[in-house]
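Colleague: my questions are about this predicted structure, shown below with the sequence.
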Amino acid sequence: MSAAGTVAGLDAGELDRFVTSVLAEDLGEGGDVTSAITVPAHARLKAEIATRQPIVLAGVVLAEAFFRHADPGVHIERLREDGDRLEAGTPILRLEGAGRAMLTAERSALNTLQHLSGIATLTRTYADAIEGTGCQLLDTRKTVPGLRVVEKYAARTGGAHNHRMRLDDGILIKDNHVAIVGSIEEAVRSAKAANTGLELQVEVDRIDQIEPALAAGAERLLCDNMPPAVLREAVALVAGRVPIEASGGVRLDTIRAIAETGVDFVSVGRITQSAPAADIGLDYAMAEVVSEAC
């Protein structure tokens, strides 16, 4: 558990439900048929999980949870921690336990570790690209359905700050809201009148929308799909009155120029939406079959 009493953002109950549902998806009705009919019941395996590429590690405790669920007596030696930058070939976990159980948990553990480490690794690349600018990297709600909490944990591990976790985390008036109510001013007035206590952010995609949004009471701006030259103009116009976030189509080759315009934040959907799985493997270094008589 982390200092906040969670594992990858999940409390104890959520962790149990996550592990149980992921394993159930893989096991189906009949369980691991192949292992059951080929691996002796008393076989014990030793294994090592290692990365095959440079990564930022994320999800190691989640991976452990799958093995512990399948075999409560499994021995696990954790060699690295989430957030560590690892070179190719670095061992992450060493395990010893019931052979059938380890084989049953292997895919779910690896899938999770590969996916979250992939997000953390890509996020770190983006965070490094804007280091020294004073601009903070944000993630978005562009996550795999059902995996938002753990994916945003991985983004945090890689160096991003979480934006809204859910729709109730803050008010973000976007172009569709404005189109429905008729104007930015009316949308902001309605939001202010609700007196929710939540930060009120307004999306703008043109310079001429900024002053109306601020005059109506916007507490933060999201400048959508503005090129760096226009962002610099927006920063100068706002002059520190509210924080500014840049968003929309941000890529690794463009994020530095965006951050250098003076915006406070830049949000990147790609770090969760498009991160490739990290190449992490599990190899059985030694297998031993213990006879039933023993």
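Modeller: Good, I have the coordinates.
Colleague: can we go C-alpha only for contacts and neighbour counts from here?
Modeller: Will do.
Colleague: and the spatially most central residue of the chain, what does it touch?
Modeller: To find the centre residue of the chain, average its C-alpha atoms and take the closest one (Cα atoms, centre = their mean): that gives residue 151, at 2.6 Å. With contacts defined as Cα atoms under 8 Å, 6 or more residues apart in numbering, the neighbours of residue 151 are 116, 119, 143, 272.
Colleague: that one should be in a strand, yeah?
Modeller: No: under DSSP: H, G, I helix; E, B strand; the rest coil, residue 151 falls outside any strand and is assigned helix.
Colleague: and stretch 271-289, what's buried?
Modeller: Taking 16 or more other Cα atoms under 10 Å as the neighbour-count basis, stretch 271-289 is seen to contain the buried residues 271, 272, 273, 275, 276, 277, 278, 279, 280, 281, 282.
Colleague: quickly name whichever of those residues is closest to residue 236.
Modeller: Taking Cα to Cα as the measure, residue 271 is the one of those closest to residue 236, at 28.7 Å.
Colleague: returning to what we had before: tell me the one of the contacts of residue 151 nearest residue 186?
Modeller: Here the nearest of those to residue 186, counting by Cα to Cα, is residue 143; it sits at 30.6 Å.
Colleague: where's the closest one relative to residue 51, distance?
Modeller: Separation of residue 143 from residue 51 (Cα to Cα, to the nearest Å): 24 Å.
Colleague: one more: residue 22?
Modeller: Look at residue 22 and residue 51: by Cα to Cα, they are 22 Å apart.
Colleague: and the comparison structure, right after this:
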Amino acid sequence: MTAAFAPLPDLLLEPLVRAALIEDLGPNGDVTTRAVIPAGTRYHARLNAREAGVVSGMQLAAIAFRLVDPSLAITLHRPDGSLCAPGDVLMQIEGAAASILSAERIALNFAGRLSGIATLTAAFVAQTKGTATRITCTRKTTPGLRMVEKAAVLHGGGFNHRFGLSDAILIKDNHIAAAGGISAVLQAARANVSHMMKVEIEVDTLAQLAEVLSVGGADVVLLDNMDTPTLHQAVTLVAGRLVTEASGNMALPRIAEVAATGVDYISCGALTHSARTLDLGLDF
């Protein structure tokens, strides 16, 4: 089971890469390369995988090289969403050695970070095999990089939760407390939002879940920090009337047993906030 994805337009990604290059090059540019690389030196470089994983960030790496030097010739061998093994060539870059060296770190930072997210997501997805449960990310992303980190989740076979506060109604425990309870908050949500917008509400107990089902007005219920037996009871109680999402303490060793409860989605912030960078390198 994999999620469909398409490349994001370069127009949306270029500002992210440009900002990273400006941060790295600073006011004086690449002083090391300018000092030691003779003008006119040309080279052939390979962006290589040094460990197995799922590739992501190739589009951003290519943009980094092209922003530094549009004349660089870039050949992609492993597109975003593909598997890689140690030693695989993901991309080749030919042209001015100085340009390749100046873009190297930013290209690797994006590719390594996003490939790490895609690889971790794929590990979570593998634990749901044989079930209909989908793995989804959260809003716990690096500020400014949510768009590309969520794309990396798709590359790993996962699915995206809402992108931001404007996508959908997600009523959390603090909303319930401030609004005066489950009944009040659900009635207010339905009274004040478009019929096109989904409403999700978080519950911590089966008693809260029963109240949600009684009041009505929700499309999705987030079953937060429940142990596995309680999750199973919750799915049975819902009986298909709402989309179910399990969240909280969703560590990799637990995913298979949670998926076996029949929940529709498992959301995990660790996909984006705790993924280890995949080891990639640029070799001349």
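Modeller: Noted; the coordinates are in hand. What you see is a predicted model, and the numbers here were worked out from it, not measured in a lab.
Colleague: okay, residue 143 and residue 51 of the first structure: which has more neighbours?
Modeller: Just comparing residue 143 of the first structure and residue 51: by other Cα atoms under 10 Å the higher neighbour count belongs to residue 51, 22 against 19.
Colleague: which position in the second structure aligns with the more buried one?
Modeller: Aligned against the second structure by TM-score structural alignment, residue 51 of the first structure finds its counterpart in residue 49.
Colleague: residues contacting its match?
Modeller: Residue 49 of the second structure makes contact with 84, 85, 86, 87, 88, 89, 90, 279, 280, 281 under the criterion Cα under 8 Å, 6+ apart.
Colleague: cool, residue 222 of the second structure as well?
Modeller: Residue 222 of the second structure makes contact with 200, 201, 202, 203, 244, 245, 246, 247 under the criterion Cα under 8 Å, 6+ apart.
Colleague: let's see that with 6 Å instead.
Modeller: Taking Cα atoms under 6 Å, 6 or more residues apart in numbering as the contact definition, residue 222 of the second structure lies against 201, 202, 245, 246.
Colleague: out of those residues, which end up buried?
Modeller: With neighbours counted by 16+ other Cα under 10 Å, these contain buried members at 201, 202, 245, 246.
Colleague: which SS state does the first one fall under?
Modeller: Secondary structure assignment for residue 201 of the second structure (three-state DSSP): strand.
Colleague: which residue is the nearest non-sequential neighbour of it?
Modeller: Once flanking residues are discounted, residue 201 of the second structure sits nearest to residue 171: 4.6 Å by Cα to Cα, 6 or more residues apart in numbering.
Colleague: look at the one you found and say how many residues are nearby.
Modeller: When counting by other Cα under 10 Å, one arrives at 20 neighbours for residue 171 of the second structure.
Colleague: what residue of the first structure matches up with it?
Modeller: Under TM-score structural alignment, residue 171 of the second structure pairs with residue 173 in the first structure.
Colleague: start and end of stretch 38-48 of the first structure, how far apart?
Modeller: Taking Cα to Cα, the first and last residues of stretch 38-48 of the first structure lie 21 Å apart.
Colleague: would TSV of the buried ones among the contacts of residue 222 of the second structure with distance to residue 70 of the second structure be doable?
Modeller: Shown next, in TSV, are those (distance: Cα to Cα, whole Å):
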residue	distance to residue 70 of the second structure
201	49
202	49
245	45
246	46
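Colleague: hang on, isn't the match of residue 171 of the second structure packed against residue 199?
Modeller: No: under the criterion of Cα atoms under 6 Å, residue 173 of the first structure lies out of contact with residue 199, with a separation of 10.9 Å.
Colleague: trace residue 95 of the first structure over to the second structure, please.
Modeller: When the second structure is aligned by TM-score structural alignment, residue 95 of the first structure is paired with residue 93.
Colleague: which ones are touching its match?
Modeller: Residue 93 of the second structure makes contact with 44, 45, 73, 74, according to Cα under 6 Å, 6+ apart.
Colleague: cutoff 7 Å now
Modeller: 44, 45, 46, 72, 73, 74, 75 (Cα atoms under 7 Å, 6 or more residues apart in numbering).
Colleague: can I assume it sits in a strand?
Modeller: Yes: secondary structure of residue 93 of the second structure, determined by three-state DSSP: located in a strand.
Colleague: if you skip the residues just before and after it, what's nearest to it?
Modeller: Setting aside the residues directly before and after it, residue 93 of the second structure is nearest to residue 74 in space (Cα to Cα, 6+ apart), at 4.6 Å.
Colleague: counterpart of the one you found in the first structure?
Modeller: Counting by TM-score structural alignment, the partner of residue 74 of the second structure is residue 76.
Colleague: hmm, its match is touching residue 94, no?
Modeller: Yes: at 5.8 Å, residue 76 of the first structure counts as touching residue 94 under the criterion of Cα atoms under 7 Å.
Colleague: give the other helices and strands that the longest helix belonging to the first structure contacts.
Modeller: For the first structure, the helix with the greatest residue count under DSSP state H is helix 99-129. Taking 3 or more Cα pairs under 7 Å, 6 or more residues apart in numbering; DSSP states H and E as contact, the helices and strands that helix 99-129 of the first structure lies on are helix 33-38, strand 43-51, strand 55-56, helix 60-70, helix 148-158, helix 270-273.
Colleague: so how far does the shortest one sit from its counterpart in the second structure?
Modeller: Spelled out, that is strand 55-56 of the first structure. Here strand 55-56 of the first structure, set against the second structure after superposition, deviates by a mean of 0.6 Å using mean Cα distance after the TM-score superposition for the first structure.
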